[in-house]
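Asks: Sequence first, then the predicted structure, then my questions.
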Amino acid sequence: MAAQLADRQLPDGWELVNSSGFARVAHNAEQRLFYKEFLPRSPLESVKATLRGSRATRARIHNDELRLAGFKAPQNIAWGALGSGAEYLISTAVPGHGVDDWLRRQLPPGDPSLFKKRRQLLSDLGQAVGRLHHTGFVHGDMRTGNVLADYRGGRFHFAYIDNERNSRHKVAPGKFVARNLMQLNMHTPQELSRSERWVFFQAWRRQMRELSETEANVLARESFAWAMRRLAAKGKLVTSQ
């Protein structure tokens, strides 16, 4: 099956899904599996792999680390090298939809009937990400599309995907935490209001007891400003902040 997928053939039940230019991803909904082929980012990638492990190896290790620590992440099923030199990883699908999908489509802003559930999503997300950071984990690309939310039992449960660039530390470095918070803030003011961001941050802050009030507030302000600068550079801000 991996050979077929690598040869650009799709076995029955498999379909390609959108991905970056450095990966090829297919999904089998019935079997609840994902196939990810890691395409070289640069000619130096093989050299880097000898020093810190290939991207596929790191993804597999970081999935396992998260799961062993009690966080939800894909379960590794099969992995290996292809004749082209690329590597692949087959893993289970985790339940839920990206937080970005919840914020934009399932719980769109401006609907009074969804106000309470939107706030719960952001509070539960803040608690989950705060616990992740408090445990020393930093996600390598914490866009809201890489955090899946599943609503059951009256609350949201979260899983982390695209974990190849994750890292774990005794204490999560502030600059890495700030980057994660910036990535989660990459929504326009029309999509996510300041008060909603504050709901997330307050829940996150309660998990990060090692930070002083001043340190936490600086992280909140700087990560928000950083995200707004990046959105402005991309031409996505329609009003100044």
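Replies: Nice, thanks for sending it over.
Asks: make it CA atoms for all contacts and neighbour counts henceforth
Replies: Noted.
Asks: Which residue, neighbours along the chain excluded, lies closest to the most centrally placed residue in the chain?
Replies: In the chain, the C-alpha nearest the mean C-alpha coordinate belongs to residue 146, at 2.6 Å (Cα atoms, centre = their mean). Closest residue to residue 146 apart from its sequence neighbours, by Cα to Cα, 6 or more residues apart in numbering: residue 161 at 5.3 Å.
Asks: Could you give the number of residues near the one you found?
Replies: By other Cα atoms under 10 Å, 22 other residues sit near residue 161.
Asks: same check, this time on residue 157
Replies: Using other Cα under 10 Å, residue 157 has 19 neighbouring residues.
Asks: so how far is residue 53 from it?
Replies: 31 Å (Cα to Cα, to the nearest Å).
Asks: Over to residue 45?
Replies: 10 Å.
Asks: which neighbours do the two share?
Replies: Counting by Cα atoms under 8 Å, 6 or more residues apart in numbering, residue 45 and residue 53 have no contacts in common.
Asks: all strands for this protein, in order.
Replies: Secondary structure of the chain, counting by DSSP state E: strands at 14-17, 23-28, 33-38, 76-81, 87-92, 97-98, 137-138, 147-152, 155-160, 167-168.
Asks: looking at those, which is closest to residue 127?
Replies: Closest to residue 127 of the strands of the chain is strand 155-160 (Cα to Cα; 10.3 Å).
Asks: would you list the strands of the chain in CSV and tack on distance to residue 58?
Replies: Formatted as CSV, the strands of the chain follow (distance: least, Cα to Cα, whole Å):
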stretch, distance to residue 58
strand 14-17, 22
strand 23-28, 14
strand 33-38, 11
strand 76-81, 12
strand 87-92, 11
strand 97-98, 22
strand 137-138, 14
strand 147-152, 18
strand 155-160, 14
strand 167-168, 10
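Asks: next, the one to line up against it:
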Amino acid sequence: MANTPDKQEHYARLAEVLGRHELPEGWTLVGSSAYARVAADESTGVFYKEFLPRSPLERIKALVRGSRATRAREQNEALRDAGFQTPVNLAWGSLPGGREYLFSSAVPGTGVTSWLREELVSREGESLALRRQLLRQLGDFIGRMHAAGFTHGDLRTSNVLAERDGDNFQFYLIDNERNRRSTPAAGREVLRNLMQLNMLRPDDLSHRDRMRFFQCWRRQMSHLNEAEAKLLARESYRWAHRRLRRKGLV
């Protein structure tokens, strides 16, 4: 979709309508956090995200590190420049009351959570083989992301979309607003990402499933020694297990 002046004007008019909490024909609301409002037009594959101020200090913080909308755009572009699939930024701007908006393209695929809980539930035959392939390739993908210096701000499995292509999977990262990049990736943030991916119940993800993912992730992280890798595996699982237990899920 070309980023022409006419398109920019079209999106600006759409943002005015959506910013008044009205839904143009064909648009529907999508579940989001308390600090955002998200809508989608399935016919065109376009998403609208409105960033709602979290506190009166947000504008001051934005002067130092950029607004949430700016960070979302920049992180999408940084990942794409490094060869990772993310939504394409289409248009952005400001709304009354300190709000900002971002239009972006939809990406294909289904959240990894849904693949594990709904699509590949059976632990036998083709379903089992594809489930194992999904986890191995997810490990490769996240390992490449971390090896490139990126950590994701909220790496729950629903924020990684997977599209099946025969026996293989292509992955897409969404909700990239809080991502960070450093060389090498910050150890605490890598640990947090691994914990977030482990936040699935035992009936969703067995110990062997977790190890399949981790072994493939580990192969991409060649700068880690064995002691460091084992520490990350152990502590990320323990951290996730403590959180699951507090939520009453284990």
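Replies: Okay, I see it. This is a predicted model, so every value here is computed, not measured.
Asks: ok so, going back, next up, the contacts around the residue mapped onto the residue nearest to residue 146 of the first structure from the second structure.
Replies: The alignment partner of residue 161 of the first structure in the second structure, by TM-score structural alignment, is residue 174. Residue 174 of the second structure makes contact with 86-87, 159-161, according to Cα under 8 Å, 6+ apart.
Asks: and of those, the nearest to residue 33 of the second structure?
Replies: Nearest to residue 33 of the second structure among the contacts of residue 174 of the second structure, with distances taken as Cα to Cα, is residue 159, at 13.2 Å.
Asks: ok, now which ones touch the residue mapped onto the closest one from the first structure?
Replies: Aligning on TM-score structural alignment places residue 159 of the second structure opposite residue 146 in the first structure. Taking Cα under 8 Å, 6+ apart as the criterion, residue 146 of the first structure is in contact with 98-99, 160-162.
Asks: now the helices: where do they sit in the second structure?
Replies: Assigned helices in the second structure, in chain order: 5-19, 58-65, 68-81, 112-114, 125-147, 187-197, 207-220, 226-246 (criterion: DSSP state H).
Asks: Relative to its centre, which residue of the first structure is most distant?
Replies: Farthest-from-centroid check, the first structure (Cα atoms, centre = their mean): residue 83, 29.7 Å.
Asks: So what does that one match up with in the second structure?
Replies: Checking TM-score structural alignment: residue 83 of the first structure goes with residue 96.
Asks: ok, so what distance separates its match from residue 33 of the second structure?
Replies: Distance, residue 96 of the second structure to residue 33 of the second structure, by Cα to Cα: 20 Å.
Asks: and what of residue 139 of the second structure?
Replies: According to Cα to Cα, residue 139 of the second structure stands 27 Å off from residue 33 of the second structure.
Asks: more crowded one of those two?
Replies: Legend: neighbour count by other Cα under 10 Å for residue 139 of the second structure and residue 33, higher for residue 139 (23 against 9).
Asks: what's the spacing between the residue mapped onto the more buried one from the first structure and residue 40 of the first structure?
Replies: Taking TM-score structural alignment, residue 139 of the second structure has residue 126 as its aligned residue in the first structure. To residue 40 of the first structure, residue 126 of the first structure is 34 Å away according to Cα to Cα.
Asks: Contacts for stretch 23-40 of the second structure next, please.
Replies: Counting by Cα under 8 Å, 6+ apart, 14, 17-18, 41-43, 46-54 sit against stretch 23-40 of the second structure.
Asks: What range does that stretch cover in the first structure?
Replies: Going by TM-score structural alignment, stretch 23-40 of the second structure sits over residues 10-27 in the first structure.
Asks: residue contacts, the residue lying closest to residue 19 of the second structure once chain neighbours are set aside?
Replies: In space, and not counting its chain neighbours, residue 19 of the second structure is closest to residue 95: 6.9 Å by Cα to Cα, 6+ apart. Residue 95 of the second structure is in contact with 15-16, 19, 101, counting by Cα under 8 Å, 6+ apart.
Asks: which of these show up in the first structure as well?
Replies: Using both residues aligned by TM-score structural alignment, their matches' Cα atoms under 8 Å, the first structure keeps these contacts from those: 16, 19, 101.
Asks: one step back: so which of the helices of the second structure comes closest to residue 106 of the second structure?
Replies: Among those, the nearest to residue 106 of the second structure by Cα to Cα is helix 68-81 (12.7 Å).
Asks: chain center to that closest one: distance?
Replies: Distance of helix 68-81 of the second structure from its chain centroid, counting by Cα atoms, centre = their mean, to the nearest Å, is 12 Å.
Asks: Can you check which part of the second structure stretch 97-105 of the first structure sits on?
Replies: Going by TM-score structural alignment: stretch 97-105 of the first structure matches residues 110-118.
Asks: That stretch: how far from the chain's middle?
Replies: Mean C-alpha position of stretch 110-118 of the second structure versus that of the full chain (Cα atoms, centre = their mean) differs by 14 Å.
Asks: How about stretch 101-110 of the second structure?
Replies: Distance of stretch 101-110 of the second structure from its chain centroid, counting by Cα atoms, centre = their mean, is 11 Å.
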